[in-house]
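Sequence unavailable; structure follows:
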C-alpha cells in the first residue's frame, strides 16, 4: 500500500544557463565553470534525479568557459548515468550552442535562434581619430608581438594573419565538439560551421536540434505528470534581486551587443 505523503515523486533537476558566458571578472554571477560548478554538482547528485534539464538562453561568450562547463555536464552525466536535455529559449548561439551540445537531446521553440558555430574577434580602430587631433601613440615593447592589434595604431597585415592563426584552432575545437556530440544527426549536405544561425524549425531540419518543444510539457511526456522539477541556479545578491547592481546594467549591455548580431538586441 502506498502512503501518499511518503511516496516520493520522480524528480528532474533544472539548471538555468542564462546570459553571456565568461569568467565574471567583476565578481557578480556569470556563466563560468567556477561559478556553476557547485550548481551543476548539486543538480546531478541531489535527490537522485531521473534527468537534468538545461534551460538555455545565451548568445555565447568565452569559448574556454563554454568548453569547461560543457565538459563538466558531460562528466557528471556519465558518472551518475543521468540523461541531459537542453531546452533553448530565445537563443543558444555560439558558446550558448556549445552548452546545448552537452545535452543528449536539444529542444527549441519554433522561433528560437540556434547555431553561430564560429569564432569572432572584434574591436575598434582609433588611429585616424587620434592623428586628426595631433595625438601621437608611443609604445615600447620587449617582444615584437606584444603590441599586436593595438587599436591606436594602424592595423598590420601580419597582425591579422596572426589573429587568424589563433581563431582557426578555436573554431576547429568548436566544430569537433559539435560533430562528436551530434554525430550523424547533422545534415551532411549543408555547411553548418560558417557562423550562420537558424530558427528552431530550421535547426531541427538541419540536425542542429532534435525537436520543437518546451521544458515542462516535454519532461512530463518523458517522465509523467507527477514529475517534480527542481530548479538549481547561482545565488543572487539582494541588490541584484532589487535590480540595483551595476553589474546588471553591464551584463545587459553585453547581451544586447552580442544579441544584436542576430537581430535580437533590445
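Structure received. Predicted model, so just to flag it, every value in this text is computed and none were measured.

going forward, measure contacts between C-alpha atoms and count neighbours the same way
Will do.

how close does residue 33 sit to residue 43?
14 Å (C-alpha to C-alpha, to the nearest Å).

sorry, that was for residue 190
From residue 190 to residue 43 the distance is 36 Å (C-alpha to C-alpha).

The two: which has the busier surroundings?
Neighbour totals were compared for residue 190 and residue 43, and residue 43 leads with 24 against 8 (other C-alpha atoms under 10 Å).

Surely that one is in a helix?
Yes: under DSSP: H, G, I helix; E, B strand; the rest coil, residue 43 falls within a helix.

got a list of what it touches?
By C-alpha atoms under 8 Å, 6 or more residues apart in numbering, residue 43 lies in contact with 13-15, 49, 52, 232.

Repeat that for residue 152.
Shown in contact with residue 152 (C-alpha under 8 Å, 6+ apart): 125-127, 130, 137.

what do you get if the cut-off is 6 Å, keeping everything else the same?
126-127 (C-alpha atoms under 6 Å, 6 or more residues apart in numbering).

Now for residue 203, how many residues are close by?
25.

same question, residue 23
By other C-alpha under 10 Å, neighbour count at residue 23 equals 19.

Please, where are all the helices along the stretch 1-150 of the chain?
33-45, 63-80, 95-100, 127-132 (DSSP state H, counting those that start in this stretch).

could I get those as JSON lines with distance to residue 155?
Below are these laid out as JSON lines (distance: least, C-alpha to C-alpha, whole Å):
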{"stretch": "helix 33-45", "distance to residue 155": "34"}
{"stretch": "helix 63-80", "distance to residue 155": "25"}
{"stretch": "helix 95-100", "distance to residue 155": "28"}
{"stretch": "helix 127-132", "distance to residue 155": "9"}
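
biggest helix in the protein by residues?
If you go by DSSP state H, the chain has its longest helix at helix 157-182.

by contact count, what packs against that helix?
Helices and strands in packing contact with helix 157-182 are not found; criterion 3 or more C-alpha pairs under 6 Å, 6 or more residues apart in numbering; DSSP states H and E.

tilt between it and helix 63-80?
20 degrees (axes from the mean of the first three to the mean of the last three C-alpha atoms, to 10 degrees).

what's the next helix or strand after helix 157-182 packed up against?
Using DSSP states H and E, the helix or strand that follows helix 157-182 in sequence is strand 197-199. Counting contacts by 3+ C-alpha pairs under 6 Å, 6+ apart, strand 197-199 is packed against strand 113-115.

Skip the chain neighbours and tell me the closest residue to residue 31.
Once flanking residues are discounted, residue 31 sits nearest to residue 21: 4.6 Å by C-alpha to C-alpha, 6 or more residues apart in numbering.

hang on, isn't that neighbour packed against residue 59?
No: with contacts counted by C-alpha atoms under 6 Å, residue 21 stays clear of residue 59, the gap being 8.1 Å.

and the comparison structure, right after this:
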C-alpha cells in the first residue's frame, strides 16, 4: 500500500512538472508569434559620413599630442566660422544623397525579403539627383528567386534614380543578373564576374532499386509533368525535354543581360565561364575597377552617404529553432528542390 501511494505521489509530481513546462512553452510560442506579427522588422540607418569622421577623430586622439590637437581644433573652428560668414544670407544647396544597400545572396536569394523593403523605403524618399549603391555579393542560385531580386533593382532604374552596383568579391550567375540592371557596375580587381549559364542535376537510383527487385510507379497528368525522376527509369525523350528546358532558361538569361547591357557581346560571355574584374572590364561586363570602399569615400566629399538596412526581428521561438531550421534547409529544401527539376543560374 505504501509503495502504491509513493508511486501515485511521484506520478502526480511528474504530471505537474510536465504540465508546467508545456504551459511555459505554449506561452513563449504565443508571445513569439504575437511579437512576430507586431514587429516584422525595422529599418536601420547609418550615416557613413559621421562614422568615418568618428574613426578619423579616434585615430587623431591616439596619434597626436594635446597641443597639436588643440591647434587643429582651433583651425577647424576658425575655418567653419569663415564658411558661415560667407554663406550668410545665401541659400545653402542641399547635398545629394547616396543610399547604400547590402545584398548577400544565398542559393534561394533569401535576402530579397529585406531588399524589397529597403528599395521601397529609399524610393519613397530619393530624388532625381540622389544615387543608390548596391554592395552585391552573390554566386547565384535559383532562377525564380534571382529573377525577383533583379526585378527589385529594376524598380530603381524605372523611377529614374541612378543605380550603381559595387562588387567586391563575387557577382556570378544570378548575382550578375542582378548587377546588370545597374547604370554602372564597379568591381574589385579580383572579384569573380560572369557565369552566365544554367545548370540542373539530380541523381537516379533506378538501377540500384531494380537490382533489389524494387518497382517504382510514377503517374502524371501531362506528358512532361515530370521529365526526369530520381527513382524511376528515365527515358531519352525525358532527357531531351529536360535539356530543352535548360536551353530555354539560358536563352531568357541571355536576353535579360542583352536588354540591360547593350555593350556586352552576349554570345562571347554567355558560356558559363567566370572572369576576374580586370578581364571582365575588357569584356564590358563591368565599367570600372574599384572597391566599394574607394567609391564611397569619393562620394563622401560631396554627398551625404547613408546605409539603409531592413532588419527582420527574430522572436524567442525563432532563435531556439535557428540551428534546426538551418539543418533542415540545407538537407531537405536545397536537395529536394534540385530533385524536382528547379533550374539554377550557374
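Structure received. All figures in this text were calculated on a predicted structure; none of them were measured in a lab.

After superposition, what's the TM-score, could you say?
Overlay of the two chains. TM-score (TM-score structural alignment, normalised by the length of structure 1): 0.77; 245 aligned residues with a C-alpha RMSD of 3.3 Å.

longest single strand anywhere in structure 1?
strand 84-93 (DSSP state E).

circling back: of the contacts of residue 43 of structure 1, buried ones?
13-15, 49, 52, 232 (16 or more other C-alpha atoms under 10 Å).

Filter the residues you listed down to the ones in strands?
Per DSSP E, those map to strands at 13-15, 52, 232.

And the furthest pair within those residues?
52 and 232 (10.1 Å; C-alpha to C-alpha).

Can you work out which residues contact both of these two?
In contact with both residue 52 of structure 1 and residue 232: residue 14, using C-alpha under 6 Å, 6+ apart.

For the buried ones among the contacts of residue 43 of structure 1, give me a markdown table that also has distance to residue 257 of structure 1.
Putting those into a markdown table (distance: C-alpha to C-alpha, whole Å) gives the following:
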| residue | distance to residue 257 of structure 1 |
| --- | --- |
| 13 | 31 |
| 14 | 28 |
| 15 | 25 |
| 49 | 37 |
| 52 | 30 |
| 232 | 27 |
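
now, which of these sits nearest residue 254 of structure 1?
Out of those, the member with the shortest distance to residue 254 of structure 1 (by C-alpha to C-alpha) is residue 15, at 21.8 Å.

Which position in structure 2 pairs with that closest one?
Under the alignment (TM-score structural alignment), residue 15 of structure 1 maps onto residue 101 of structure 2.

Likewise for residue 218 of structure 1?
For residue 218 of structure 1, the residue aligned by TM-score structural alignment is residue 295.

count of residues packed around that match?
Number of residues near residue 295 of structure 2 (other C-alpha under 10 Å) recorded here: 13.

Mean deviation, the host helix or strand of it versus structure 1?
Take DSSP H and E as the rule and residue 295 of structure 2 turns out to sit in helix 292-300. With mean C-alpha distance after the TM-score superposition for structure 1, helix 292-300 of structure 2 departs from structure 1 by a mean of 2.8 Å once superposed.

So which residues make contact with that helix?
Under C-alpha under 6 Å, 6+ apart, the answer for helix 292-300 of structure 2 is residue 166.

Can you check which part of structure 2 the longest strand of structure 1 sits on?
Counting by TM-score structural alignment, strand 84-93 of structure 1 corresponds to 163-172 in structure 2.

now the matching stretch, how far from the centre of its chain.
Distance of stretch 163-172 of structure 2 from the chain centroid (C-alpha atoms, centre = their mean, to the nearest Å) equals 12 Å.

for stretch 263-270 of structure 2, same thing?
For stretch 263-270 of structure 2, the distance to the chain centre is 25 Å (C-alpha atoms, centre = their mean).

Kindly report the same for stretch 164-180 of structure 2.
Mean-position distance between stretch 164-180 of structure 2 and its chain equals 11 Å (C-alpha atoms, centre = their mean).

and what of stretch 156-172 of structure 1?
Worked out by C-alpha atoms, centre = their mean, stretch 156-172 of structure 1 lies 23 Å from the chain centre.

List the buried residues for that stretch?
Buried, per 16+ other C-alpha under 10 Å, within stretch 156-172 of structure 1: 170-171.

ok, now stretch 97-110 of structure 1?
Across stretch 97-110 of structure 1, burial judged by 16+ other C-alpha under 10 Å covers 97-103, 105-110.

what does stretch 32-41 of structure 1 give?
32-33, 35-36, 39-40.

Ok, stretch 131-149 of structure 2 next?
Under 16+ other C-alpha under 10 Å, the buried positions of stretch 131-149 of structure 2 are 131-147, 149.

In structure 1, what range does it match?
Under TM-score structural alignment, the match for stretch 131-149 of structure 2 is residues 51-69.

and residue 69 of structure 1, how far is that from residue 88 of structure 1?
16 Å.

And for whatever residue of structure 2 lines up with residue 131 of structure 1, the neighbour number?
Aligned by TM-score structural alignment, residue 131 of structure 1 pairs with residue 210 of structure 2. By the measure other C-alpha under 10 Å, the count of residues near residue 210 of structure 2 is 14.

got it, and the one 5 residues further on?
Using other C-alpha under 10 Å, residue 215 of structure 2 has 11 other residues around it.

and what of the one 3 residues further on?
Other residues lying near residue 218 of structure 2 total 9 when counted by other C-alpha under 10 Å.

before we move on, what about residue 162 of structure 2?
For residue 162 of structure 2, using other C-alpha under 10 Å, the count is 19.

likewise residue 169 of structure 2?
21.

same question, residue 74 of structure 2
Counted with other C-alpha under 10 Å, residue 74 of structure 2 comes out at 12.

Give me the three-state assignment for it.
helix.

likewise residue 307 of structure 2?
Per three-state DSSP, residue 307 of structure 2 ends up strand.

And it? What does it align with in structure 1?
Per TM-score structural alignment, residue 307 of structure 2 is aligned with residue 230.

what's the burial count for its match?
What residue 230 of structure 1 shows, counting by other C-alpha under 10 Å, is a neighbour count of 16.
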